[in-house]
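Undergrad: Dropping the sequence and predicted coords here.
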Amino acid sequence: MDILVAGGHGQIALRLLKLLADQGHTARGLIRKPEQAADLRAAGAVPVLGDLENDESLAGYVKGADAVVFAAGAGPGSGPARKRTVDLGGAVKLADAARETGVRRYVMVSSIGAQDPASAGPAMRAYLEAKAEADAYVVASGLDYTIVRPGSLTDDPGTGRVRATRELGQRGPVPRDDVAAVLAACLTTPSTIGVTFELFTGDTPIAEALRF
């Protein structure tokens, strides 16, 4: 498969791109800064230079892909405005580009708490509101979507064992390694299409955990 990952230099995205490349896929990462390209090439991925936030359309980057993954984020140091333009606006642009170019499969990295942004503190509320709106847009887009809401991200080594649940509103940690492995598995697991789920570390092998 040819897979375009938006936010290609992120910590989860780089792990995902390496996994996809190792599996024999064409793994393309959309990045804004040319100096990030070397890290993608080191992971076996193809760097694609573009500006998720400011380019009017992403169709030129999406064209030719079999699937897209939204793994971008404005980051914890950004203000509410950038969360609207990146976490929401970027996800919307990617969905629009997928529809325009005939790409059906869309996998979204969302966040726990996105089902109820109002319950979050002021620091997190703008982020969760952006994520909630982005998720809703993708669900309504008609695309073959999967929305993954990871728990608290850690840099612990992945175990390949997780807990994936459609019962929203839970809490718990999950290694970035395992998030990337789940995203890769979703792309080839039809039972995840049309599913929104939370993801935590657990005891179930990934392939089994994704049998919704």
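TA: Perfect, I can see it now. These figures come from a predicted structure and were not determined experimentally.

Undergrad: Please count neighbours and contacts with C-alpha atoms only from this point.
TA: Will do.

Undergrad: Would you check that residue 129 makes contact with residue 113?
TA: No: in terms of C-alpha atoms under 8 Å, residue 129 does not count as a neighbour of residue 113; the distance is 9.4 Å.

Undergrad: Any chance you could list what contacts the longest helix anywhere in the chain?
TA: Ranked by number of residues, the top helix in the chain under DSSP state H is helix 122-140. Here helix 122-140 makes contact (C-alpha atoms under 8 Å, 6 or more residues apart in numbering) with 80, 83-84, 87-89, 91-92, 95, 108, 110-111, 113-120, 145, 147, 194.

Undergrad: one more structure, for comparison:
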Amino acid sequence: MSLKIVIVGGHGNVSLRLARLLVAAKHTVISLIRNPDQEGDIEDTGATPQVLSLEDSSTLDFAKAFEGKDIVYWSAGAGGKGGEERTKKVDYEGAIKVFDAIEAVQGPKPRLIYVSAIDLRDRNSPPPAHYNEADIVLSERVHKVIPAYMHWKYEAEKVLVARTTFSWTSLRPGGLTNDTGTGKAALGKTHLSPTVSRDDVAKVLFLLATRQDANGIGIDIVGGENPVEDELDSAIKQLQTEAA
């Protein structure tokens, strides 16, 4: 079945890879970008570019872009540019603008597939039980290096999980690389390493387009040795059982 899809943050490294996969599978894809100079890169993927800014465009503008769509992918972010103020503006306020826009769609709401980050949690509580010593050390280092990013991503995801008017799935990558994808990863409740290829993250996002059984759960992804299809099956079954 051909789906109508919007990618928010369409010029990102993962988004460009994702758009190619979706278009190759005969889905209709609109990639939202803030800079018209990026239109050629979007067209090269086979997707249709549309200029909308998370910082400057209104909630209504986004709601109009989402009307009649089956899926909205959030794969946007400040990318560490502009300091904490812009990180908050894009990664938190921009995300909430998209949540609000989905809720404002007249008629059926599109499903949201949200690219988040691994290890978003209350730092005043103990680490998850499945973390080992290496995870705890890495967690401390990451939160010290990019504290604003981790904070605002966590705040945005807390808002997301409280929304009930649309379906959502959160994919939470660990450290990313531009290495050629292997088609393998670890998904579910994972450790915080090793790193994972953007190719493989895009592949999982692509697979999630037809996985309605992943609604309402957050899935970690890091590098691994098992095929992503098998890992996704196992992760969805485990996490949905725990959420029931």
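TA: Nice, thanks for sending it over. Being a predicted model, the structure only gives us computed values, none of them experimental.

Undergrad: Please identify the buried residues of the longest helix of structure 1?
TA: Judged by neighbour count (16 or more other C-alpha atoms under 10 Å), helix 122-140 of structure 1 contains these buried residues: 125-135, 137-139.

Undergrad: Stretch 98-113 of structure 2 now?
TA: 98-105, 109-113.

Undergrad: what's the answer for stretch 110-120 of structure 1, then?
TA: Neighbour counts over stretch 110-120 of structure 1 (16+ other C-alpha under 10 Å) mark 110, 111, 112, 113, 114, 115, 117 as buried.

Undergrad: which among these gets closest to residue 68 of structure 1?
TA: Nearest to residue 68 of structure 1 out of the buried residues of stretch 110-120 of structure 1 is residue 110 (C-alpha to C-alpha; 14.2 Å).

Undergrad: For the closest one, which non-adjacent residue is spatially closest?
TA: Excluding its sequence neighbours, the residue lying closest to residue 110 of structure 1 (C-alpha to C-alpha, 6 or more residues apart in numbering) is residue 149, at 4.7 Å.

Undergrad: Map that neighbour onto structure 2.
TA: The equivalent of residue 149 of structure 1 in structure 2 is residue 172 (alignment by TM-score structural alignment).

Undergrad: Equivalent analysis for residue 22 of structure 1, please.
TA: Using TM-score structural alignment, residue 22 of structure 1 pairs with residue 24 in structure 2.

Undergrad: And residue 114 of structure 1, by the same measure?
TA: Looks like residue 114 of structure 1 aligns to residue 120 there (TM-score structural alignment).

Undergrad: Contacts only, for its match.
TA: Here residue 120 of structure 2 is in contact with 150, 151, 153, 154 (C-alpha under 8 Å, 6+ apart).

Undergrad: at 6 Å what do you get?
TA: Residues counted as contacts of residue 120 of structure 2 (C-alpha atoms under 6 Å, 6 or more residues apart in numbering) are residue 154.

Undergrad: repeat for residue 108 of structure 2
TA: Counted by C-alpha under 6 Å, 6+ apart, residue 108 of structure 2 has zero contacts.

Undergrad: How much space separates it from residue 71 of structure 2?
TA: 11 Å (C-alpha to C-alpha, to the nearest Å).

Undergrad: Is it correct that residue 211 of structure 1 falls within a helix?
TA: No: membership of residue 211 of structure 1 in a helix is not supported by DSSP: H, G, I helix; E, B strand; the rest coil, which gives coil.

Undergrad: Roughly how far does the most centrally placed residue in structure 2 sit from residue 188 of structure 2?
TA: The centre of structure 2 sits closest to residue 115, judged by C-alpha atoms, centre = their mean, with a distance of 1.0 Å. To residue 188 of structure 2, residue 115 of structure 2 is 14 Å away according to C-alpha to C-alpha.
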